[in-house]
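1. Test case, fold it:
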Amino acid sequence: MSTSAVTKRLPPLSAYVHVPWCIRKCPYCDFNSHASSAENIPEREFLKRVAEDIHQDAALAQGRKIETLFFGGGTPSLLSADAIGQILEMLDKQVGFAANAEITLEANPGTVEAQRFQGYHRAGVNRLSIGVQSFSDSYLQSLGRIHNAGDAMQAFITAREAGFDNINLDLMHGLPDQSLFDAMHDLDTAISLKPEHLSWYQLTIEANTEFYNSPPPIPEDDTLWDIQQAGQQKLANAGFGQYEVSAYAQPGKECRHNLNYWQYGDYLGIGPGAHGKYTHQNATTEIIRTRKTRLPKDYLNANKPLVRLEEAVAPADRPFDYFINSLRLRKATSLTEFEAFTGVPLAHIEAKLAELTNKGLLNRNNDLIATTDAGFLYLNEVLACWLE
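-> So this is what the prediction gives:
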């Protein structure tokens, strides 16, 4: 099969806006976040540069509307509702939103942020992701969080009262010295609130973090395994389907924004250090990864140009680039979409597909492939195959 025989089309479009400030830098966090008091957030300067950033990237949409938008950070809920509304207006004017666009904002529990929920809802945010992490004061303290368990509960209640009917709770497990009992208590508490979505993931020690330089006492592997197995069963019993490695949702409430990432969609990356991806469908499909000026002081400096660094994804690298995300999903991925979104003929990956299928790590049903239960459990082995 020749490259020209591949039926190509542009993938769906999302947008990500990075807000880089937090009240305090958590010891496990390796994101592009910087400590600042709420009173010192340079909101006006940020909005001005975001306007320039959106204007610079608008042409990358190539006529598509934004299907999903995610305000991440940092702590986006440190911005006022008016600022969030202005960013939404900028994006709508210069790119446009699909009629049923999913618009998510990350928020941390705490009185100041929670009081803004009603304003965010009026501005157009229709999904909240609340960074609870734990419902135990002692574990929250060990994680360096600025809220307590009561704040977390109240934030959820306030969000419901503000009109949000699509809420995610971020919850960690495998916390320092955490027992199976304590981990399940956290999960039971989260489930009792009846959120639509739970991001339930294990604490990992990342480079360039405080925990990396001074590691906390992480539970033994046997305990981590018991927590994972017991938690997955508990979530399933409560009606939460696992649709990705650490994502669980009530039926129809999967995070569409993350699904677009995992299914090789395009996305505009707006804000300090934001990453993006866009596709050009010409004679030979071009896939470009982008990233913006990283440090907030440089991003906000009106005397410096906004920089969008670009790096093309070579055709030989696209299979790994595609499957590293799509195979994280429990649902099958389409090989027709692989061809359409990467421009790589299916014939180029048939040998790899056969190898993984013969090893019992992949199931294939005509156009659809998915990891087997063993493949999902040993996902790193599956992904490593695409690097060979």
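2. okay, CA-based contacts and neighbour counts for the rest of this
-> Will do.
3. tally of neighbours for Asp82?
-> Other residues lying near Asp82 total 14 when counted by other CA atoms under 10 Å.
4. Glu206 now?
-> 15.
5. dump the residue contacts of the closest residue to it other than its chain neighbours.
-> Leaving aside its chain neighbours, Glu206 sits nearest to Tyr212 (6.0 Å; criterion: CA to CA, 6 or more residues apart in numbering). Tyr212 makes contact with Tyr28, Ile205, Glu206, according to CA atoms under 8 Å, 6 or more residues apart in numbering.
6. okay, these in a markdown table with distance to Ser36 and secondary structure next?
-> Formatted as a markdown table, those follow (distance: CA to CA, whole Å; DSSP: H, G, I helix; E, B strand; the rest coil):
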| residue | distance to Ser36 | secondary structure |
| --- | --- | --- |
| Tyr28 | 18 | coil |
| Ile205 | 24 | coil |
| Glu206 | 22 | coil |
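7. got the buried residues for stretch 59-76?
-> 60-61, 64-76 (16 or more other CA atoms under 10 Å).
8. Rebuild the contacts of Tyr212 as TSV, extending it with distance to Asn126.
-> Listed next are these as TSV, based on distance: CA to CA, whole Å:
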residue	distance to Asn126
Tyr28	29
Ile205	32
Glu206	31
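9. which of those lies closest to Leu169?
-> Leu169 has its nearest neighbour among those in Tyr28, at 18.0 Å by CA to CA.
10. Which ones among the buried residues of stretch 59-76 lie within strands?
-> Ile66, Glu67, Thr68, Leu69, Phe70, Phe71, Gly72, Gly73 (DSSP state E).
11. Distance of the most centrally placed residue in the chain relative to Asp222?
-> Centroid-nearest residue in the chain: Asn258, 5.2 Å away (criterion: CA atoms, centre = their mean). Plainly put, Asn258 is 30 Å away from Asp222 if you go by CA to CA, to the nearest Å.
12. Need the residues that contact stretch 274-285.
-> By CA under 8 Å, 6+ apart, stretch 274-285 touches 3-4, 8-11, 16-18, 60-61, 265-269, 286-294, 342-343.
13. From those, list the buried ones, please.
-> For these, buried by 16+ other CA under 10 Å: 3, 8-11, 16-18, 60-61, 265-269, 286-294, 342-343.
14. Can you tell me, leaving aside adjacent residues, what's nearest to Glu286?
-> Glu286's closest residue in space is His280 (CA to CA, 6+ apart), at 5.0 Å.
15. and the gap between the one you found and Leu335?
-> For His280, the distance to Leu335 - CA to CA - is 20 Å.
16. related to what we said a few turns ago, which secondary structure element is home to the residue nearest to the centre of the chain?
-> Using DSSP states H and E, Asn258 maps to helix 256-262.
17. Proceed likewise with the subsequent sequence, for comparison:
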Amino acid sequence: MAIHRAQPGRGGEQNPRFEALPPLSLYVHLPWCVRKCPYCDFNSHEANGELPEAQYVQALLRDLEHALPLIWGRPVHSIFIGGGTPSLFSAQAIDELLAGIRARVRLDADAEITMEANPGTVESERFRGYAEAGVNRISVGVQTFDDAALKALGRIHASGDAVRAAELAARHVGNFNLDLMYALPGQTVDLALRDIEQALALEPTHLSAYQLTLEPNTLFHRYPPALPDEDAQIDIEEAVHACLAQAGYQRYETSAFALPGRQCRHNLNYWRFGDYVGIGAGAHGKISLPDKVLRQIRYKQPKAYLSAVEQGQPVQEEREVPLSDMPFEFMLNALRLTDGFELSSYAERTGDSMASILDALDAAQAKGLIERDHRWARPTDLGRRFLNDLQAMFLKSV
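-> Here you go, the predicted model:
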């Protein structure tokens, strides 16, 4: 299985130059679900029969070993175990996975280790085992506490399961996120706020609240449900944001809200254009070297991934990021942050000159899409509303 390598840049383009490499995280993808949700466009696959836990964990560790030459000596600041539904895996499997990771990389003593869990696959002993294995942050995929809406979304759990999962996360881990969606089929402002209020009653440290969108290659895209109209969507979003702000949750990214000091450190590293190794079926990675930035994609189908790892080639596609793409790739992430970015961080994280984005920054400021001073640039309310247009201003034609 040959790696498909895309060519960097065009004739004569310079490479990045890093004085110090960005912080490094590790993403682990566990691709199986009980059932594929009709709105989901993630790389997830329905589990048919018993999961190949032991085989997959060993493949993940061999995959990580394959990546080690690119990250020798660099500390790993966070781990995120996503999916799919990682909580389908036993506590023993997660313990073996994390122990194997610790044996292979320099994991910070206080590293944030997040694991996603779905309420329909939760039990007390399993959560206790995850915590004992080293998981210190849980993200629970609630989506909504409305049973009728859960059925419409194709979820396998009921609202009572979601409450119990949150309570178990609080008991065994303490630091936990609840994922919520709004602007659901038939949802009103009152129904959306009822969801938020029930979530707040569970006292999560973090909330992800985002609008349901109809993504390509999903069942909902082919057979779209009746969603609230655009004005109603705006009303719901504004009410949700106001309710969370009043409860003391700071909106630090487009759809992320946290109590003070409880931001997701792993996701912040993405948005600040840090590095991450991605292992597992379909996982993406971004790794900076002294003179280039690599993006990698693993084989997507679980069977193909396991076979590729066995042959010592888990990476299906690898490409160098051209220097001309750095402004857009950086802004695609950094402008999602409410506080924006420190201007000096652009050169630090991209290896590119700050001069390459000054014209675009000036143009965005003139349109009222960003505000900036000698140290920081951040999106305005208008910029957040038209975020795609703002990010596109940093595209370069080559």
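18. tm score of chain vs chain?
-> Scored by TM-score structural alignment, normalised by the length of structure 1, the superposition of the two chains gives a TM-score of 0.95; 382 aligned residues with a CA RMSD of 1.7 Å.
19. returning to that earlier point: I'd like the ones in strands among the buried residues of stretch 59-76 of structure 1 as TSV, with distance to Tyr139 of structure 1 appended.
-> TSV is the format used below for those (distance: CA to CA, whole Å):
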residue	distance to Tyr139 of structure 1
Ile66	38
Glu67	37
Thr68	33
Leu69	31
Phe70	27
Phe71	26
Gly72	23
Gly73	22
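20. Distance check, the aligned partner of the residue nearest to the centre of structure 1 in structure 2 against Leu337 of structure 2.
-> The alignment partner of Asn258 of structure 1 in structure 2, by TM-score structural alignment, is Asn267. The gap separating Asn267 of structure 2 from Leu337 of structure 2 is 11 Å, by CA to CA.
21. What of Glu320 of structure 2?
-> 25 Å.
22. What of Pro86 of structure 2?
-> Distance from Pro86 of structure 2 to Leu337 of structure 2, by CA to CA: 27 Å.
23. cool, and Trp376 of structure 2?
-> 12 Å.
24. Between the two ends of stretch 103-116 of structure 1, what distance do you get?
-> Separation of the first and last residues of stretch 103-116 of structure 1 by CA to CA is 16 Å.
25. actually stretch 24-39 of structure 1, sorry about that
-> 13 Å.
26. Gly285 of structure 2 pairs with which position in structure 1?
-> Match for Gly285 of structure 2 (TM-score structural alignment): Gly276.
27. Report the contact partners of the spatially closest residue to Gln263 of structure 1 that is not a sequence neighbour.
-> Nearest non-adjacent residue to Gln263 of structure 1, counting by CA to CA, 6+ apart: Ser326, 5.2 Å away. Taking CA under 8 Å, 6+ apart, we find Ser326 of structure 1 in contact with Trp262, Gln263, Tyr264, Thr333.
28. Return the residue of structure 2 aligned against Ser326 of structure 1.
-> In structure 2, Ser326 of structure 1 lands on Ala334 (TM-score structural alignment).
29. still on that earlier bit, C-terminal to the helix or strand the match of Gly285 of structure 2 falls within, what's the next element?
-> Gly276 of structure 1 belongs to strand 275-280 when assigned by DSSP H and E. Downstream of strand 275-280 of structure 1, the first helix or strand assigned by DSSP H and E is strand 286-292.
30. and that next one, how far from structure 2 on average?
-> Superposing on structure 2 and averaging over aligned pairs (mean CA distance after the TM-score superposition for structure 1), strand 286-292 of structure 1 comes out at 0.5 Å.
31. what does the helix or strand that comes right after that strand correspond to over in structure 2?
-> Counting by DSSP H and E, the next helix or strand C-terminal to strand 286-292 of structure 1 is helix 296-299. Residues 302-305 of structure 2 are where helix 296-299 of structure 1 lands when matched by TM-score structural alignment.
32. How about the matching stretch, which residues are buried there?
-> For stretch 302-305 of structure 2, by 16+ other CA under 10 Å, it's Pro302, Ala304, Tyr305.
33. so the longest strand anywhere in structure 2 matches what in structure 1?
-> Using DSSP E to define each element, structure 2 has its longest strand at strand 106-117. Aligned using TM-score structural alignment, strand 106-117 of structure 2 spans residues 96-107 in structure 1.
34. Let me see the ranges of the helices in the stretch 201-350 of structure 2.
-> 219-222, 230-246, 265-271, 302-310, 326-334, 343-350 (DSSP state H, counting those that start in this stretch).
35. For the fourth one, name the packing helices and strands.
-> In terms of contact count using 3 or more CA pairs under 8 Å, 6 or more residues apart in numbering; DSSP states H and E, helix 302-310 of structure 2 is assigned the packing partners helix 53-71.
36. which residues sit against the helix it packs on?
-> Under CA under 8 Å, 6+ apart, the answer for helix 53-71 of structure 2 is 28, 89, 93, 96-97, 100-101, 104-105, 277, 279-280, 287, 289, 306, 309-310, 312-314.
37. From the residues you listed, keep the buried residues only.
-> If we count by 16+ other CA under 10 Å, the contacts of helix 53-71 of structure 2 have these buried: 28, 89, 93, 96-97, 100-101, 105, 277, 279-280, 287, 289, 306, 309, 313-314.
38. In contact with Gly141 of structure 2, which residues?
-> By CA under 8 Å, 6+ apart, the neighbours of Gly141 of structure 2 are Glu116, Ala117, Asn118, Pro119, Leu178, Asp179, Leu180.
39. Nearest to Ser139 of structure 2 among these?
-> So of these, ranked by how close each gets to Ser139 of structure 2 (CA to CA), first place is Glu116, at 4.6 Å.
40. What's the local residue count around that closest one?
-> Neighbour tally, Glu116 of structure 2, other CA under 10 Å: 22.
41. That one reaches Val142, doesn't it?
-> No - counting by CA atoms under 8 Å, Glu116 of structure 2 does not reach Val142; the two are 10.8 Å apart.
42. list the contacts for Leu306 of structure 2?
-> Tyr56, Ala59, Pro314.
43. can you do 10 Å?
-> Contact analysis of Leu306 of structure 2 by CA atoms under 10 Å, 6 or more residues apart in numbering lists 55-56, 58-60, 63, 280-281, 299-300, 312-314.
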